[in-house]
Every structure is written in structure tokens, then in C-alpha cells.
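[1] pasted the sequence and its predicted model underneath.
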Amino acid sequence: MRLYKLSVLLLVLSLSVGCRSTKTLTSGAEIDKSMTAKQIIRENSKQDVRFKTLQAKVRVDYTEGNSSNGATVNLRIEKDKVIWMSAPLGLARLMITQDSVRFYEKLNNQYFDGDFSLLTKILGTDINFEKIQNILLAEPIFNLKDDTYVMVPNEESYVLQPKDQRALFELFFLINPGFFKLDSQQLFQPSEKRMLQIDYKKYQEVSKQIFPENIRIIALEKNNEIIIDLDFKAITLNGEVRFPFSIPSGYKEIELE
């Protein structure tokens, strides 16, 4: 599997009216060693965000080897239905729905129009709309209530791992002891020498709910590393949103197979 395929798909991942009340959150809480994995999972699930629509400005910085670039994009989400991103002047646009991933960019006059099957193949686990949405909202990519988890000793975060790790990959979830959102979620494929790590560096409070302010995605395949930083600004909730998307005629399809 060429790293180019992984980099393109990870870049896809990283791409108003309503209440707005934002402040950066800090946590100086210490680990409570008496808490059980079930209690931590219950507290984490209480922090799931609830909204109909979301709009934000997101600074995206993408680094692969010695190459890096960045831009500020508009992000719009209709929860559980659509994730939409647009670069300045409409130079690139992405739309993800429950059954499709569509993307085009004007610099090279090319587009991608497909589903989640290649992401599933690359990462070795089922990737779908819900998992992508969860990454952006700092929620676990796997439902923690669907498995039995155990605590791993750690001084800064509650670390949970499945009691029986999966055969194809290993999972770890690091949960903040102060407000019980994720500090990190990590997926390892030792046999393939692959790693996907999603770190939540900062959080912010918006309308009395906790949203990520900074996300760092690190993808490692053998000796090749990709880093994507996402900085969320000006989040507003429950306003009216539109999702304009139309692949321009004459564009060349991006072949990832």
C-alpha cells in the first residue's frame, strides 16, 4: 500500500446563528485511583456533545516528511448526516455523508468520489461516517460500552484498553481526569508497522458543552510519518447551514487503487 494513498485519505479526514460562548478549558485534576473502568466510561459518555448543526473556522496544517502546507477552512456539520469543508475561494471542497466521501480541488482540476472501503482496508478496521465525526468531536471511535475495558496505570490520564485486545490492532483510550473528554485515542497495527494516534491538545467550552480546540493526528506507516494539526475557532451551534457541492465538469478523477 503506497503511503500516498494514506496521506490523501488522512488529508480528507482533516479537513450562523446560534449560541456562542467560548473559553479554553484547563484541568489540574489528579487521577482518582478508586475509579473503575466502568465509571470512567460512564463519565466520558456524559460529555458527548449534543447539537443539530455546527459551524467553525478550522486551521489545518499538514506535514509529510519535509513538506508542509496549511490553510483555514470553513467546517459545517449536520450531526449524524453531513460533514462539509471548504477552502478559501472554493479552491477545494469536501463532503462526507453516511455512504460517500466526495472531494475536489481546483489547483490540479481533480476530484475523488467514493466510499469508505479504502480507508477500511488501510486502517484494518471498519471506518465510517460516525467514526470520522467522532474524531472531529473528540469522542471514541469505538463505542466503549460495546466491550470490556481495563485500566492501565498512568499518572496523567485514565488509560483504557480492551480486556482482550483485537487480533489485527491494539486500542488505547486516554481520558482526562478533570472533564472526562479524550486526551488521546490510539490504534496500533504492529504486524503492519502502522500507527494512528489522535491527540486532543486543548478543549474549549461552547454553550456549556466541551469541544476540541486543537487536535493533532499522527499517522505512521513504517518509517513514514504524517502529521495533521486542526485548530478550531469561532464555533457556533444550531444555526441554519447549507452544504453546496458540485464537482466541476472536465475534472480528472483521483485514482487511489
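    Received, thanks.

[2] going forward, measure contacts between C-alpha atoms and count neighbours the same way
    Will do.

[3] report the separation between the residue most central in space within the chain and Asp199.
    For the chain, the residue sitting closest to the mean C-alpha position, by CA atoms, centre = their mean, is Ile135 at 2.6 Å. Distance, Ile135 to Asp199, by CA to CA, to the nearest Å: 10 Å.

[4] let's bring in a second one:
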Amino acid sequence: MPGRPPATRPPPLPSMPGPGRRAAAPPPSRTRSPPSKAKPLPMRFSLLALLVLLLFSTCQRKTAGPAANDDAAATGKLRLAQVLRSIDEHRASAEWMDARARVDVESESFSIGGTAYIRLHRDEAIWMSVKKFGIEGARALIRPDSFFLYNRLQGEYIAEPLSYIEEKYKIPARFDLLQEIFFGNAVFLTDDLEVSRAEGAIRLTGRSREFATDYRYDPATYQLSSMQLQELGQNRSVSVSNADYATVDGLPVTFPRNRRVTVDGATEGTARMDMEFTDLSFSGPLEMPFTFRSPAP
């Protein structure tokens, strides 16, 4: 992307604030750890899961709805304002989130699953630990300006600013949008979308020269059923679907326990991530440990 400064490696991983937390150890060497009896969880699983979620950050411009005459525009704008107000009233948000989810990632080159432990501190950090057969395979920490990935089984470590993802994968990475997706909310809702009804759902659509957006909401509950972003020039699309909404202690609105994120790109191929949340809590504070031992030489 023109004009963007090159990615640089940040200083050694800092520890998150909190009582009784140990200081972070220096980054491990890039040598692999001794062979494990458990099947190693590849770093690309963790990175792909992160990339699939971050791909919704590809749009940084407003996507306008189709043109209309003055009378229709005035009526449509009032209706859209009412719909957006109702959507905002049902938007999930909390200072803290602590979750366990079954995660399955499938692409054209590999398929793998595991259990993800997710902790979120709103506007501050997102922490994830992925286990397979009860053994931690990977750990991630995402902050508004940086991300850290550690493959425990293979001793692989990545510590980069979020601009690294932008440079390497041509994906503008935004922390605020990522946390909205974790909460099950829509992103890029603007005040110039077109409102209609489609297949019993409220539909919001927008289109520009570069992007097209499509959102579907339950008309009774204003729960987000699906959203899709198409990057027309790159022939790439990302879609998120939510299902199995349920009440959760500590959250005033319902939360979608099932999530599917699908990425379809002309050059990247197709990748899909399914998440089934089995445990949820919205109270804190929470520890986000990221200490580790360097593998033996």
C-alpha cells in the first residue's frame, strides 16, 4: 500500500498489568522445540484464524447506497435512522469478555480444529489460547497497534505491529473492528445505506466503485444474521454469519453462540472458520498471561 511505512519489529513483549502477574520473558529463539507426541498445531492455523477475522478491516471508506429521488431519499433516510437506532440499542458490548469456543479452520490446503480460550478487554487487548487434545498449541495477544503469536509446540514466535499484516497481506488491520466481530456486531454501518426487506429479514446494502456491503437482521429482535463485504476490484469477499442467540449473565442483550467467517479470494483461495462458544462470561478484570520458556538449545 503506497505511503505506508514499512513494518518494524516492536520491543520485547510487555506483560499485561495486573496483580501478581509475572514479567514477560525474552522472546524464544526461532529454533524448534523437541518433538512432541501430540500433533503440532501449525502456526498458519493461528495466523489464518487471525487473518480471517482481520479481513473485515479491508474497507476504510464509506460505502454509499444507490441513488434515489429526493422524496424517496427523505423517507428512506428516516427509516434507516430508525433501523440504525434499533440496531445500536441491541449491540453487544462489555468491558470484559471471557469465552471458550470450539474452533474449526478449513482452507484449500489444510483443515484443523481445536479449543480456543478468548479474553477481551475492550479497546485494550484481545488474548487467545488454542489447545488441541488438552495441550496448548498456540497463544496470541492483539493490541490496538500490535500482535503477538507463539506456537508453543514448535517454538515459533511472531511479534509485529499490525502494519505487518497490512504490508504482507494487503489488509488494513483495525483492532476496533476485530473486537466488534468478537462481540457479534456489524461493522461499517453508515447512514447512507439502502433499507429493504428480503426473505423475511431487514436488509441493509451499499455499493461504491470499490466495495459492496450486505447486512441481514432479524426484524423482531434486530439481531445480526449475516454480513458480507465484497472488494470488487480484488474479487475478494468476506462474510460473517451469526446463529443460536442466547441470553448470557452480565450482558444486557443476547449473544450469538455460533459464528462462521468465510473468506473467498481470487489469489488467496477460500478459507472458513467456525466458532461455537461453549462458555461465556462478561465480568472482569481478567489475566492475559503471555510468559513462556525458550526452548532448550
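    Cool, the structure landed. Remember, it's a predicted structure, so these values are computed and weren't measured experimentally.

[5] TM-score for these two?
    The TM-score (TM-score structural alignment, normalised by the length of the first structure) is 0.77; 225 aligned residues with a CA RMSD of 2.8 Å.

[6] counterpart of the residue nearest to the centre of the first structure over in the second structure?
    With TM-score structural alignment as the matching criterion, the partner of Ile135 of the first structure in the second structure is Ile181.

[7] confirm that match sits in a helix?
    Yes: under DSSP: H, G, I helix; E, B strand; the rest coil, Ile181 of the second structure sits within a helix.

[8] my read: it touches Leu53, true?
    Yes: counting by CA atoms under 8 Å, Ile181 of the second structure does reach Leu53; the two are 7.5 Å apart.

[9] and the residue lying farthest from the centre of the second structure, what element?
    Distance to the chain centre peaks in the second structure at Asp71, reaching 38.8 Å (criterion: CA atoms, centre = their mean). Under the criterion of DSSP states H and E, Asp71 of the second structure resides in helix 70-89.

[10] what's the matching range in the first structure for the helix or strand just after that helix?
    Using DSSP H and E, the helix or strand that follows helix 70-89 of the second structure in sequence is strand 96-107. Aligned by TM-score structural alignment, strand 96-107 of the second structure falls on residues 53-64 of the first structure.

[11] what's the average distance of the matching stretch to the second structure?
    Once fitted to the second structure, stretch 53-64 of the first structure is off its aligned match by 0.8 Å on average (mean CA distance after the TM-score superposition for the first structure).

[12] give me the number of residues near the counterpart of Arg166 of the first structure in the second structure?
    For Arg166 of the first structure, the aligned position in the second structure is Ser208, judged by TM-score structural alignment. Other residues within reach of Ser208 of the second structure by the criterion other CA atoms under 10 Å amount to 15.

[13] kindly provide the distance from Asp115 of the first structure to Asn128 of the first structure.
    9 Å.

[14] could you name every residue contacting both of these two?
    Asp99 (CA atoms under 8 Å, 6 or more residues apart in numbering).

[15] before we move on, back to that, the match of Arg166 of the first structure and Thr247 of the second structure: what is the separation?
    37 Å.

[16] which of the helices or strands spans Asn74 of the first structure?
    strand 67-78.

[17] next, the buried residues of that strand.
    For strand 67-78 of the first structure, the neighbour count (16 or more other CA atoms under 10 Å) marks Thr72, Val73, Asn74, Leu75, Arg76, Ile77, Glu78 as buried.

[18] and the angle for that strand with strand 53-64?
    Relative orientation of strand 67-78 of the first structure and strand 53-64, computed by axes from the mean of the first three to the mean of the last three CA atoms, to 10 degrees: 160 degrees.

[19] once aligned to the second structure, how far is the helix or strand following strand 67-78 of the first structure on average?
    Following strand 67-78 of the first structure in sequence order, the next helix or strand is strand 82-86 (DSSP H and E). Here the mean offset of strand 82-86 of the first structure against the second structure after fitting is 0.8 Å, by mean CA distance after the TM-score superposition for the first structure.

[20] I'd like to know which elements the helix or strand just after strand 82-86 of the first structure is packed against.
    Note on strand 82-86 of the first structure: by DSSP H and E, the next helix or strand toward the C-terminus is strand 92-97. The contact analysis (3 or more CA pairs under 8 Å, 6 or more residues apart in numbering; DSSP states H and E) places strand 92-97 of the first structure against strand 82-86, strand 101-105.

[21] stretch 162-182 of the first structure: end-to-end distance?
    End-to-end for stretch 162-182 of the first structure, by CA to CA: 16 Å.

[22] which SS state does Glu155 of the first structure fall under?
    coil.

[23] so it versus Asn176 of the first structure, what's the distance?
    When Glu155 of the first structure is compared with Asn176 of the first structure (using CA to CA), they lie 11 Å apart.

[24] higher neighbour count, those two?
    Shown here are Glu155 of the first structure and Asn176; by other CA under 10 Å, Asn176 has more neighbours (23 against 10).

[25] report the contact partners of the more buried one.
    Asn176 of the first structure neighbours (CA under 8 Å, 6+ apart): Ser27, Glu156, Ser157, Tyr158, Leu182, Asp183.

[26] now the helices and strands packed on strand 92-97 of the first structure in a markdown table, with mean neighbour count and distance to Leu11 of the first structure?
    Shown next, in a markdown table, are those (neighbours: other CA atoms under 10 Å; distance: least, CA to CA, whole Å):
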| stretch | mean neighbour count | distance to Leu11 of the first structure |
| --- | --- | --- |
| strand 82-86 | 23 | 11 |
| strand 101-105 | 21 | 11 |
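
[27] tell me where the stretch 101-250 of the first structure has strands.
    Taking DSSP state E, counting those that start in this stretch as the test, the strands found in the stretch 101-250 of the first structure are 101-105, 110-114, 149-152, 158-162, 170-175, 182-189, 194-206, 209-221, 224-237.

[28] nearest to Thr36 of the first structure, of those?
    strand 149-152 (7.5 Å; CA to CA).

[29] for that closest one, packing partners?
    Looks like strand 149-152 of the first structure contacts helix 37-46, strand 158-162 (3+ CA pairs under 8 Å, 6+ apart).

[30] go through those and name the closest to Ile247 of the first structure.
    When those are compared by CA to CA, helix 37-46 sits nearest Ile247 of the first structure, at 37.9 Å.

[31] chain center to the closest one: distance?
    From the chain centre to the centre of helix 37-46 of the first structure is a distance of 20 Å (CA atoms, centre = their mean, to the nearest Å).

[32] try stretch 280-291 of the second structure
    Distance, centroid of stretch 280-291 of the second structure to centroid of chain: 18 Å (CA atoms, centre = their mean).

[33] again with stretch 91-108 of the second structure
    Distance, centroid of stretch 91-108 of the second structure to centroid of chain: 8 Å (CA atoms, centre = their mean).

[34] for that stretch, buried residues please.
    Under 16+ other CA under 10 Å, the buried positions of stretch 91-108 of the second structure are 91-94, 96-107.
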